[in-house]
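In: I'll drop the sequence and a predicted model, then ask my questions.
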Amino acid sequence: MAKKKKKQKKSGNPLWTLVFLAALAVFCFSGYKLIGIYLNYRTGTDEYRDLQQYTTEITKTPETPVPTKTVDKSTKSEAMTGSEPEPAPLDYPATPPLEVDFDALKAINPDVKGWLYIEALDISYPVVQGTDNDAYLHTTYEGTSNFAGSIFLDYQNQGDFSDGNTIVYGHNMKNLSMFGKLKQIKEQEKYKDSVYFWMMTPESNDVYQIFSAFYTEADSDVYTLYSGGGEAFAQYLADMAARSEIPAAQPPMDENSHIITLSTCAASDTTGRFVVMGVRRNR
């Protein structure tokens, strides 16, 4: 009786095994990195959400209509002659949206300079200033190392927003935190909701009217500080207004104006920037 031949077990192609293991390793590593990025984003978001406890929303009360008076025609001309002219109505918000506890914020971080609030974009963050522009690039308000960093003033600016042009930086975060929503002013036409933003400080609450928003480069003349004002600054304001990529109304501006330039990256892989510029209106 002939012996039955034993069936040989076929082994898999070693090349395909190596490819599979390599792909699995890449998948696991990518998953690990994504989880790390998610946790990093969440840590930063949670920290800034907790800081909101040091702000109180100011409830706006409806304005009481001014009662109309019936003027006798016979005395109208006499009354008009001796009366003071009616004050021009405000064309900007007069009441700040938030009350900020700066004493509590300074206890956490004495580098705080103000609190930025942009109603149209739902942006509300403390603003700090370091000894250089790297100090808060990847460091949060509470000193944690985090890619989100902080919203911060250019280190060369005066911390009281008294320069002609004060520059405020923030990251263009993918989860739309920090200045991740700033481009919506143009792309989603959020300026139609409101053209004002507020900078609350320990000394004052100031409202700024957006007069320009556009894409530019990191080495652009946009980032000129103009601490002294003058004719050159007046020309700069006109040039910046002319560059606007949104149809913003032009508020009163001159060589004595004070503006804030909000700046963020246009994309992570370019030197492009997106800026929103507003001029102070209430003082």
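Out: Looks like it arrived, so ask away.
In: only C-alpha atoms for contact and neighbour calcs from this point on.
Out: Noted.
In: Longest helix of this protein, counting residues only.
Out: Among the elements of type helix in the chain, defined by DSSP state H, the one spanning the most residues is helix 14-51.
In: residues touching the residue nearest to the spatial centre of the chain, list them.
Out: Computing the C-alpha centroid of the chain and ranking residues by Cα atoms, centre = their mean puts Phe179 first, at 4.6 Å. In this structure, Phe179 makes contact with 123, 170-173, 264, judged by Cα atoms under 8 Å, 6 or more residues apart in numbering.
In: Put this next to the previous one:
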Amino acid sequence: MMLGFLNSAARVGNKTLRIASSILAMLMLVFASYSILDTWYTERMAFSNWELVAYRPVSGDGTLSREMFDELSKINPDVVGWITVYGTNIDYPILQGPDDLYYVNRDIYGNSTLSGSIYLQSANSSDFSDEFNLLYGHHFDNGAMFGDVAKYTDPDFFDGHREGELITKDGICYLNFFVCIETDAYDSNIYGVTTIRDKMEDELLPTARKQVFFPLQVKGTSLDGDDEDEDPLGKGRPDHDWLLALSTCDDAETDGRVVIIADVTEGEESRTPSSGTASTGELRPGEGKWAVLNLMCVVFTLCCIVPFCMRYVNFRKEQIKTAEILGTVGVILASVVSLLLFRLTENMRSPMTLRDYWTPFMIFIFASALLVTALTDRKKKQRAQED
């Protein structure tokens, strides 16, 4: 009596486990598919589309097109300029909201979007008349929005992408980036600053000497602080020269920020880029970290092979059917793909993070292997009952 009860309970438990595994696998597949599509859509939408780029306020001869500026203002009256950094994906209109959160999750059309907009801090004048102006933009690993700003921590990338231009309602200005700083979101020497002389020389540059990734030169002046008598910002420059900073998130730290600062000079027309090559904008893994969830997915996917291995060990006792062979091939293929993807996208010598761009793909592969395992086991049980 007791033995029969235990056998019945075991069968119910096995059936419940198979159903739960199948449901879990399908839910994971749905979640992973949604995450992949949502990430793809968000990052694709983060790039300037052709329709928007057509409104770039530059005429055929390279001079400022006030007509195009008027058209941009009709789309959104908060448009205050356009920024282009040669050889990067940075080619966007600039907006300015009533506060520094308004355009965090709004596009130029006023629609809600995770990519947000490139926007000028609310403390600055909309005509860029301040000595120090700060632009915000989200960081995307594929280079959209201000994703390429984080790449300036690489000296080679910095040297190849030091030039750009800022288009305002008053004309075209040339940008020459001269420093890259790693800081945090609460650095009062950068955020909320609108003047150069009061803050920049006394507070920002001494801080930058500690945080800057590599010594750079601006008009022959060193920023590495070797000579305390040097003038890092060039006091003898014309009064109309000013600075423009681009700020984005640093994925390696929760409140980390990467800021690049450009010396701005007035120009007459849009000029041909003299350095750098355009980024392809292809999807690529995040840099400088590896995801622990991805490693867990690889391990769990490999574990799905174990039941199939046990069946082949006992192949003399039970006949292996075609469905089980196909299931084995499917799980092995999923394991190989999982291992290769992890090997190509993750560097375990880098700092660890919970998830990254590739996590939904790894979950999708694991869920596929789990579903194949559950379905194959179900086929085996059905065959056993028929026999």
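Out: Yep, it's here. A quick note: this is a predicted structure, and the numbers were derived from the prediction, not measured.
In: Would you check how far apart the residue nearest to the centre of structure 1 and Asn256 of structure 1 are?
Out: Per Cα to Cα, to the nearest Å, Phe179 of structure 1 is found 28 Å from Asn256 of structure 1.
In: What of Val128 of structure 1?
Out: Distance from Val128 of structure 1 to Asn256 of structure 1, counting by Cα to Cα: 25 Å.
In: circling back: show me the contacts of Phe179 of structure 1 that map onto strands.
Out: In this view, these that belong to strands under DSSP state E are 123, 264.
In: Narrow the contacts of Phe179 of structure 1 to just the buried residues.
Out: The neighbour-count test (16 or more other Cα atoms under 10 Å) applied to the contacts of Phe179 of structure 1 identifies 123, 170-173, 264 as buried.
In: Okay, helices next: where are they in the stretch 201-350 of structure 2?
Out: The residue ranges that make up the helices of the stretch 201-350 of structure 2, judged by DSSP state H, counting those that start in this stretch, are 205-211, 292-303, 305-313, 322-345.
In: so Gly164 of structure 2 sits in a helix?
Out: No: counting by DSSP: H, G, I helix; E, B strand; the rest coil, Gly164 of structure 2 falls outside a helix, being strand.
In: Was I right to think it contacts Leu244?
Out: No: contact status for Gly164 of structure 2 versus Leu244: not in contact, 11.1 Å apart, counting by Cα atoms under 8 Å.
In: Residues that sit against both of these two, list them.
Out: Common contacts of Gly164 of structure 2 and Leu244, defined by Cα under 8 Å, 6+ apart, comprise Leu175.
In: More neighbours: which of those two?
Out: Here Gly164 of structure 2 and Leu244 are set side by side on neighbour count (other Cα atoms under 10 Å), and the busier one is Gly164, at 26 against 20.
In: how near is the aligned residue in structure 1 for that one to Ile118 of structure 1?
Out: Superposed on structure 1 with TM-score structural alignment, Gly164 of structure 2 falls opposite Phe197. Taking Cα to Cα as the measure, Phe197 of structure 1 falls 5 Å from Ile118 of structure 1.
In: just Tyr191 of structure 1 next, same as before
Out: Relative to Ile118 of structure 1, Tyr191 of structure 1 is positioned 10 Å away (criterion: Cα to Cα).
In: Show me the strands in structure 2, by range?
Out: Chain-ordered strands for structure 2, with DSSP E as the definition, fall at 79-85, 91-95, 118-120, 132-136, 163-168, 171-184, 217-218, 221-222, 242-249, 256-266, 290-291, 352-353.
In: Asp156 of structure 2: how many residues sit nearby?
Out: A count of neighbours around Asp156 of structure 2, defined by other Cα under 10 Å, yields 10.
In: Sorry, wrong one. I was asking about Lys219 of structure 2.
Out: Using other Cα under 10 Å, Lys219 of structure 2 is surrounded by 12 other residues.
In: from what I can see it touches Gly234, true?
Out: Yes: counting by Cα under 8 Å, Gly234 is a contact partner of Lys219 of structure 2 at 7.5 Å.
In: picking that back up, between Val128 and Asn256 of structure 1, tell me which one has more neighbours.
Out: More crowded of Val128 of structure 1 and Asn256, by other Cα under 10 Å: Val128, with 24 against 14.
In: Which residues are in contact with that one?
Out: Residues counted as contacts of Val128 of structure 1 (Cα under 8 Å, 6+ apart) are 111-114, 136, 141, 150-153.
In: what about 10 Å?
Out: Neighbouring residues of Val128 of structure 1 by Cα atoms under 10 Å, 6 or more residues apart in numbering: 109-115, 135-136, 140-141, 150-155, 159, 168.
In: filter these to the buried ones?
Out: Of the members of the contacts of Val128 of structure 1, the ones counted as buried by neighbours, 16+ other Cα under 10 Å, are 111-115, 135-136, 140-141, 150-155, 159, 168.
In: Surely Asn165 of structure 1 touches Asp221?
Out: No: contact between Asn165 of structure 1 and Asp221 fails when scored by Cα atoms under 10 Å: they sit 11.6 Å apart.
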